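Engineer: Sequence first, then the predicted structure, then my questions.
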Amino acid sequence: MTASADRRLRVEVRDMLDAVDPGAWDALTHGREPFLRLAFLEGLERHGCLGRRFGWFPQHLLAFREDALVGAAPCYAKTNNYGEFVFDWAWQTAWERQGQPYYPKLVISVPYTPATGPRLLVHPDEADPDAVRRRLLQTATARGVELGASGVHLLFPTAAEAALADQAGLVRRTGCQYHWHNRGYADFDSFLAALSTKKRKNIRRERRRVAEQGIEFRTLTGTTAEPEDWARFHRFYVDTFEKHMGIPTLSEGFFVGTAAALGDQVILFEAHLGGQPVAGALCYRSHDSLYGRFWGCVDDLPDLHFETCYYQGIEFCIREGLARFEPGAQGEHKIPRGFLPTPTTSAHAILTPGFGAAVQDFCLRERRMMEAQCASLMEHSPYRSPA
């Protein structure tokens, strides 16, 4: 543990969260953000989802006034770029060509989670929240220097945090995801009515094919799912990663433990055929959004992925009155199914001398390209009127 302090505010760097009071940590976001709940972040540590095998080493920032926790940031030293979803292979190559190490680097993010949300957490009663956020960023930079990191990276922050990072001199980078927005739909049919005729017919055809196969769905939560449900989903999850040459980082114990702790913030859509589970999609919900994270299946049945991962989630959002559905990173195939291109943000402080100007130029050119790409993709919107 290291610390930097003044008389009013001190910031500590911790390599584990097991000694942190869950109530104090969760109060920073009112417990609304599932991925920022202590049970989720500490569960990654407790259940072996981080560490040397996966290249994530906790360096969490905790800000205190007296003994009260008033701010925090989930922070990690990284020895690879896996599980960040802000891809920097070109940067790594540039460092290596100049004979410089790119790793370690420091990231303020939620591991394996490309969902936009708060990253510089501040207690809602804090009188000067931006002062705490600035201090967290300053401490992250100082810690990066201590570790010999190539840079500090703030991934998927809120718009307000990104603006604060701009003021602090970090370089902004733009990405693109595909999000569904609830326009006050009464039911799934009213959502379909907002689409063009061709797209509406295509979605109905996909849903009909799933139903004609005799597939039925049930929706479970962290409260209602049993341990055997999570054991089965974990098998789906591992199988999907292995099929696509990926690394299944999350353990069965993590799924069981976080489901018990997060309760109704954990949503599992499970597909059944002949009374047997054949697929599942795991989502998490906040007070206003649904986040799709993982899916898996026994067999690649026609259109089952679209129904399980997209249409079940849209129906859930309409039923629960949620404003937004983020089904995960990438995927232009989501556009004709109602998910529109949405810019995402990251911010970067380059600590290796001689690389800052090149990265800034790269990000500026990339940002223009991504903005043009999002605008171009919006021309393929499936909605009858602008969304």
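Structural biologist: Cool, got the structure.
Engineer: make it CA atoms for all contacts and neighbour counts henceforth
Structural biologist: Fine.
Engineer: how about the strands in the stretch 251-387 of the chain?
Structural biologist: Using DSSP state E, counting those that start in this stretch, the strands of the stretch 251-387 of the chain run over residues 266-273, 276-285, 289-297, 324-326, 340-350.
Engineer: And the third one, what does it pack against?
Structural biologist: Spelled out, it's strand 289-297. Applying 3 or more CA pairs under 8 Å, 6 or more residues apart in numbering; DSSP states H and E, one finds that strand 289-297 makes contact with helix 227-243, strand 276-285, helix 312-320, strand 324-326.
Engineer: Next up, a structure to set beside the first:
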Amino acid sequence: MSDTLPPTLRIHRAITEVPRGAWDALLDDAGRPFLEWAFLAALEESGSVGPHVGWHPHHLTLWRGSRLVAAAPAYLKDDSHGEFVADGAWATAAERLGVRYYPKLVLAVPFTPVTGRRLLVAPGEDRPAREAELARAALEYARARGFSSVHVLFPTEAETHALEAAGYAVRLGVQYQWRNPGYGSFEDFLGRFHTRRRNQLRRELRAPAAQGLTLRTLRGDALAGVDPDDLYRLYAATVDKYPWGVRFLTRDFFARMLATFPHACEVVEARREGRLVAGAFNLVGPRTLYGRYWGCFEEHPFLHFNVCLYHPVADAIARGLERFEPGAGGEHKLTRGFEPGLTWSAHLLFHPGVDRAVRSFLEHERAAVLAGLPRWRAETGFKRGPLVPPTR
């Protein structure tokens, strides 16, 4: 009889209010590693996420009795910082009309422009039905609380169908990502480029040796030797370069990640005679490597490309990973073998006039994005025709 009861919505002001085992039982590969309970807890408990930085946890869960059947990571937002889906123009337009844009409800992973599940459903449940219930529950809760809107950031393409059916407007974005069609070696990857571009990449690849630098990736037991202070200093070195940079992540976040989340953490180091010169803190899922935070204490030509692009690509090929997502932005990635791929977000604004304006804008933006894909793909420098057979 209990299986026929409608699920009950609960709102949680901290991920620790949801039992870890129950939350993680909802996850499949599309939810790992960024939707794992330990990752969200590290953000909240380290002080990197919370009301003081404009991210108020409001996680949505659906329960049938004592069983968690669906959930979504959700936050009340006072601004749009750390979302990577630009809606500042929407907020400005709303304010000019005398419409309050904040607070808004956002279903997302803070500071993480990575496509993945945003509507989590327990195994054995009717996924379409639970996704639809979560999509509607977010709207009903936001309306009841007087929030301006609901935004779902970087859901999977499949989830956008449930969101559209619930009335959300879908937005397209573009990221530059590396895909592995079956390379047997890094030379196979280089072999896809035209000669001139391939020679350019080889020159850049030789730079670390000429600079006296040695690169390596630390994972597993080797992470025990990583100092979280070094990771924080690298992260801060990059953030502090920009006038708009904000140190959202704390030193404790990196310490917690190394201590509680080592299975998904990787650190790329560039050292000269044992001294750390640059590095990148990455995460890895079942089939995908994710570039997250990088920094350097010395500036050298092509150092960023080697630490953040070439070395991880070579490592991904050696390990047979399917994808490497180095993060948002960066058209320089196109000429280094990273191809444009679509991302998605979904939005519903409760003020009818603002919502109509946003939907009109999204139609034009979608056309521009789809028209641009062939041009961006042509800029990779890959040869035309079939792939070079991978080395056996």
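Structural biologist: On my side now, so go ahead. Keep in mind the model is a prediction, meaning the values are calculated, not measured.
Engineer: Work out the TM-score between the chains.
Structural biologist: After superposition, the two chains reach a TM-score (TM-score structural alignment, normalised by the length of structure 1) of 0.95; 381 aligned residues with a CA RMSD of 1.5 Å.
Engineer: Out of the strands of the stretch 251-387 of structure 1, which gets nearest to Asn80 of structure 1?
Structural biologist: Nearest of the strands of the stretch 251-387 of structure 1 to Asn80 of structure 1, taken as CA to CA: strand 340-350 at 16.2 Å.
Engineer: Name the surrounding residues that touch that closest one.
Structural biologist: With CA atoms under 8 Å, 6 or more residues apart in numbering as the test, strand 340-350 of structure 1 has contacts from 86, 116, 141, 150-157, 162, 165-166, 169-180, 334-335, 356, 359, 370-371, 374, 377-378, 381.
Engineer: what about Gln360 of structure 1, how many neighbours?
Structural biologist: 18 (other CA atoms under 10 Å).
Engineer: Return the distance of the alignment partner in structure 2 of Glu212 of structure 1 relative to Leu35 of structure 2.
Structural biologist: The equivalent of Glu212 of structure 1 in structure 2 is Ala210 (alignment by TM-score structural alignment). Ala210 of structure 2 is 41 Å from Leu35 of structure 2, where distance means CA to CA, to the nearest Å.
Engineer: what range in structure 2 matches stretch 58-70 of structure 1?
Structural biologist: The counterpart of stretch 58-70 of structure 1 in structure 2, using TM-score structural alignment, spans residues 57-69.
Engineer: neighbours of the closest residue to Leu290 of structure 1 other than its chain neighbours, just the number please.
Structural biologist: Excluding the flanking residues, the one nearest Leu290 of structure 1 by CA to CA, 6 or more residues apart in numbering is Phe325, at 4.7 Å. Neighbourhood size, Phe325 of structure 1 [other CA under 10 Å]: 24.
Engineer: State the distance from the counterpart of Phe325 of structure 1 in structure 2 to Thr115 of structure 2.
Structural biologist: Aligned by TM-score structural alignment, Phe325 of structure 1 pairs with Phe324 of structure 2. As judged by CA to CA, Phe324 of structure 2 and Thr115 of structure 2 stand 12 Å apart.
Engineer: mind listing what Val106 of structure 2 touches?
Structural biologist: Val106 of structure 2 touches 74-77, 150-153, counting by CA under 8 Å, 6+ apart.
Engineer: and the residues you listed, which of them are in strands?
Structural biologist: Secondary structure defined by DSSP state E assigns 74-77, 150-153 of these to strands.
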